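**Q** Just a sequence and a predicted model for now, questions to come.
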Amino acid sequence: MECRFPSVPGAERILSDEALAFVAALHSRFGERRRALLAERDRRQARFDAGERPDFPTDHPGLSDPEWRIASVPDDLKDRRVEITGPAERKMMINAFNSGARVFMADIEDALSPTAENIIRAQINLYDAARRTISYRDPATGKDYALGDKIAVLKVRPRGWHLDEAHLVIDGERVAGAFVDFGLHAFHNAQALIDAGSGPYFYLPKLQHHEEARLWADVFAFTEEWLGLAPGTIKATVLIETLPGAFHAEAILYELRQNIVGLNCGRWDYIFSYIKTHRKDPGAVLPDRAAVTMTVPFMRAYALHVIKVCHRRGAHAIGGMAAQIPVKGDPAANEEAFAKVRADKEREAGDGHDGTWVAHPALVPVAKEVFDRLMPAPNQVDRQREDVVVTQADLLTPCDGPKTMAGVRMNVNVGIGYLAAWLSGRGAVPLHNLMEDAATAEISRTQLWQWRATGTRLDSGETVDAALIDAAFHAEVEALREALGEEAFAVGHYGAAADLMRELVQADELADFLTSVAYERHFAD
């Protein structure tokens, strides 16, 4: 084994021989299956490119057997009315734990820029959080941060199956980022969390098929045996944030039925996946990103489908992210942002969701007021939505809406702005009064690519082609350079971000993930 993580204070405790042996065991036992499932993703996408359409599995016991239910839900996960998410960074974690939310999802995935140092610091922070010893002193202000008496329940989101960790290599092969993130946290912290009255709880991202869920189920069973935990101790919520995964939602519940407690509507990645799945289909082109809301028909069908299958099987259905953040110095804009969150959460609670996500502590009381008012019980799992019937066409038919040059420019602006921050080591980024993670940049990239590849006509009559894309990038880069100044533009990696984003948008083939390409170019050494 070659371990090339940097030597930051506390790393030796995380990267102990025993912990690395466990991660190596995960790699040895499950690495080949992971690679096979990733290869199957590629074959499936090739079929979609050739005209096959995603559909519900036809011969899976999770769909045909009406009787099965998930195993029990721990007491501290029965009420999840408001969950807050954020990167596994020390100060943000403490603020999230103290926010008044029921659950805090500490992210090692899309909200964390995966520099080697960030990955190890995340594990150090989780180690301290599991023992309730996490604290922080801001070096700029001298302000101290510590946990309050009542804190949110910890859940951790490891990286998805597709991401490798370049700084841990076994027999010349990189270990999966998922095995590193999950393995180190479970090994070090499972028992401490149990002793504190909670448990090792996870969020699983970007699953596309029930066989990928089965792999996680087997990883959990192996881990429970290795650590001497009772079967079913590890609990997980799966993000339904891919279009193929939505069709497999009930089968995913079945495969993980001993460990799963719910599904979550990962709305932004879902839009990204919708575009990527239909990347070569001119009949499935979405409008400007701002027009693809949760109330358009195919997104509404997706949310109702998740609620229905969850409640049928005894699982929680958690609503999507409210990305709004407070607008400082503009009370009217701030109230408008809060009103959008309030309306979004009223729709979710009214539809039957058992809780929701926010990205900022200031939004916790807004979402909590809605769910307290509309969901007085801890959850509404007993609210069956048998009135909901979702078909293949309901999930696949695109929505109408404007396709504008302003939409092109916004995609370019957000793509560059997010990627520049990511290259600077920040994965959760405030842009245009929204807290964005990698999913936003992925929507921007894939929509620009698809509009160009399919020759989409804008409402103004212009055709999106390579020249129009280049002009949009040039205009945005010059605007950023003028707004920031030359020094901040250079130090902030804006030039590198623009070059990489433009390259990927203009490429002949659509790269699977922006973060995979950027990781190889900038963080893998």
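**A** Good, I have the coordinates. Numbering: from 1, shown residues only.

**Q** C-alpha from now on. contacts and neighbour counts both.
**A** OK.

**Q** residues contacting residue 174?
**A** Residue 174 is in contact with 164-168, counting by CA atoms under 8 Å, 6 or more residues apart in numbering.

**Q** what's the helix or strand for it?
**A** Using DSSP states H and E, the element containing residue 174 is strand 173-176.

**Q** What lies in contact with the very next helix or strand once past that strand?
**A** Counting by DSSP H and E, the element after strand 173-176 in chain order, helix or strand, is helix 177-195. The contact list for helix 177-195 (CA under 8 Å, 6+ apart) reads 14, 19-20, 22-23, 26-27, 108, 119, 123, 126-127, 130-131, 158-161, 163-165, 199-200, 223, 227.

**Q** Next up, a structure to set beside the first:
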Amino acid sequence: MVGFETFLETPLKERKSFVGYDVPEGVDIRGRYDAGFARILSKDALQFVAGLQREFRNHIKYAMECRIEAKMRYNNGGLPGFDPATKNVREGEWVCAAVPPAVADRRVEITGPVERKMIINALNSGAKVFMADFEDALSPTWENLMRGQINLKDAVSGTISFNDKARNRTYKLNEQTAKLFVRPRGWHLPEAHIFIDGEPATGCLVDFGLYFFHNYSSFRKLQGQGYGPFFYLPKMEHSREARIWNNVFERAEKMVGIENGSIRSTVLIETLPAVFQMDEILYELRDHSVGLNCGRWDYIFSYVKTFQEHPDRLLPDRVQVGMTQHFMRSYSDLLIRTCHRRGVHAMGGMAAQIPIRDDPKANEAAMELVKKDKLREVRAGHDGTWAAHPGLIPAIMEVFTNNMGNKANQIESVKREEAALLTEEDLLQIPRGVRTMEALRLNTRVGIQYVAAWLTGTGSVPLYNLMEDAATAEISRVQNWQWLKYEVELNGDGLGVKVTRCLFGRVVEEEMARIEKEVGKEKFNKGMYKEACKIFKRQCIAPKLDDFLTLDAYNHIVVYHPSGSSKL
């Protein structure tokens, strides 16, 4: 393995001896060569991805520039709100395309990374849907991304299996499996191992393009029954981004010769600006939509990011920012009303708890919290919800079934017309609660351990009886940053101390010592904890808030190999 710059300095005749991918003109693969990966990175598949990149890259760049302009407005005191220019869309009587019968019932969905064993277990879990994740639950190493595409191709074909030698067990798909949705990365993330016309490809176009190209024919056989393919779309801030996705879908359908509307997607409403664009987002995707989802962890992260220059909007401890906070409840209620008015699913948020196997009493308490949260969701009118662990599915399924009966969803039965009265002030109300030293410590401990795992290729990590992913790590980061920037007073535990750099430095040292004790000295020294600590601490004390933690950390997992493209 060598750096790509070293490879470029290698004489051409020596480079030709490398085994590499057969690529179309203008495409350069800089990731490790593997014969299995080469089947995914076929010339035709890469040509398909390159076609999408070339057609939409300028639209994507413009959308990212608009995000920067919006951030500047918010940083200068502006607030997000409903757009007067699209009032006619919000007040119009249009509806989305009918929900395909195959995904009419989505009462419990499980999510997880595109790891082979995880895919099999999730599809067999008893959930109605499995969302295979290339985004927040995945560390986007070259190996993870390419193996994930192989795994999904095998899952769609029904041939996927996994031989667990340690347990002497082979995992295979059951006769009945969950419906498969795939979540590509957000618009902002590059794929640095694939260059198209001299610049990194857009990560989500790589994820979507490779998966769609290799699997659309399998879905096409079931087209009359409405079997997809299905996607989840993350991190949008404006309907112009939904329009790009809709155009990508139409272009993909046209390129392979399948019916318009074959592709269906659910959009995660997980940024504060997007809550004011829900009708507009559905309108742009109306031929390709099956609903919206309350991506509540990212939504909390986005609240801090949106108001990073507003000292009057400081968050309390993250554990206190739940769905009973007025701005969170308003967001959920408006999402339900919007989706049901347009004839599509309104999906609830993630239950991040995991079974506590060594403490039955604590496990029972955790399950009661999950049931209470899901009861709130189903009674509010949500058509389904998310779980992070298979162990939660029976309890959640029972709650939804007891309250929905034999109805597949609540689209027609729960309209929530009163949510039409919700105002911008309702959606922006400042969350209430206290700030504590324990929260500062927990944020620091969770953030460092998550980044350490992410750097070694793991994007979904069980920590302190919760499943942490990039979204929850982002809350830890931005809350620490906000408290440090404004030197907030910790007022919830009687300490009355301010969060200064000096205090934070001491907290980091003490929490690193605690992490070492918890994981063991050998694992600590072999892991990436020290590097993760540097990254996380730097992000927390930075004068300006970085948009995403993973953009900074991504540079640490990009590895270039010389035996990439064969066309030189």
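**A** Received, thanks. On a predicted model such as this, the values are computed, not experimentally measured, just so you know.

**Q** Given these two chains superposed, what TM-score do they reach?
**A** Overlay of the two chains. TM-score (TM-score structural alignment, normalised by the length of structure 1): 0.98; 525 aligned residues with a CA RMSD of 1.1 Å.

**Q** rewinding a little: what's the offset of the strand holding residue 174 of structure 1 from the middle of its chain?
**A** Between the centre of strand 173-176 of structure 1 and the centre of its chain there are 21 Å (CA atoms, centre = their mean, to the nearest Å).

**Q** Longest helix in structure 2, by number of residues?
**A** Secondary structure of structure 2 per DSSP state H: the longest helix is helix 43-75.

**Q** What range does that one cover in structure 1?
**A** Mapping helix 43-75 of structure 2 onto structure 1 (TM-score structural alignment) gives residues 17-49.

**Q** Now do the buried residues in that stretch.
**A** Buried residues in stretch 17-49 of structure 1, defined by neighbour count with 16 or more other CA atoms under 10 Å: 19-20, 22-27, 30-31, 34, 37-38, 41, 44-45, 48-49.

**Q** Mean per-residue distance, that stretch versus structure 2.
**A** Following the fit onto structure 2, the mean deviation recorded for stretch 17-49 of structure 1 is 0.6 Å by mean CA distance after the TM-score superposition for structure 1.

**Q** for stretch 214-223 of structure 1, same thing?
**A** In the superposition with structure 2, the average deviation recorded for stretch 214-223 of structure 1 is 0.5 Å (mean CA distance after the TM-score superposition for structure 1).

**Q** Using the three-state scheme, assign the residue of structure 1 most remote from its centre.
**A** Farthest-out residue of structure 1 from its mean C-alpha position, per CA atoms, centre = their mean: residue 461, at 35.4 Å. Following DSSP: H, G, I helix; E, B strand; the rest coil, residue 461 of structure 1 is assigned to coil.

**Q** Give the aligned equivalent of residue 273 of structure 1 in structure 2.
**A** With the correspondence set by TM-score structural alignment, residue 273 of structure 1 lines up against residue 302 in structure 2.

**Q** next one: residue 244 of structure 1
**A** Using TM-score structural alignment, the equivalent of residue 244 of structure 1 in structure 2 is residue 273.

**Q** so what's the residue nearest the centre of structure 2 up against?
**A** Centroid check for structure 2 by CA atoms, centre = their mean gives residue 136 as the closest residue, at 4.0 Å. Contact analysis of residue 136 of structure 2 by CA under 8 Å, 6+ apart lists 185, 459-460, 469-471.

**Q** Pick out the most distant pair among the residues you listed.
**A** Every pair in the contacts of residue 136 of structure 2 was compared (CA to CA); the two farthest apart turn out to be 185 and 460, at 14.8 Å.

**Q** between these two, who's got more neighbours?
**A** For residue 185 of structure 2 versus residue 460, neighbours defined as other CA atoms under 10 Å are more numerous around residue 185 (26 against 20).

**Q** Next, the contact list for the more buried one, please.
**A** By CA under 8 Å, 6+ apart, the contact set of residue 185 of structure 2 is 134-136, 203-204, 207, 234.

**Q** go again using 6 Å as the cut-off
**A** Applying CA atoms under 6 Å, 6 or more residues apart in numbering to residue 185 of structure 2 gives the contacts 134-135, 203-204.

**Q** what separates the equivalent of residue 468 of structure 2 over in structure 1 from residue 430 of structure 1, distance-wise?
**A** The criterion is TM-score structural alignment: under it, residue 468 of structure 2 has residue 436 as its aligned partner in structure 1. Using CA to CA, to the nearest Å, residue 436 of structure 1 is found at 6 Å from residue 430 of structure 1.

**Q** Who has more neighbours out of these two?
**A** Neighbour count, other CA under 10 Å: between residue 436 of structure 1 and residue 430, residue 436 has more, with 22 against 16.

**Q** For that one, which non-adjacent residue is spatially closest?
**A** What sits nearest to residue 436 of structure 1 in space, not counting adjacent residues and going by CA to CA, 6 or more residues apart in numbering, is residue 429, at 5.2 Å.
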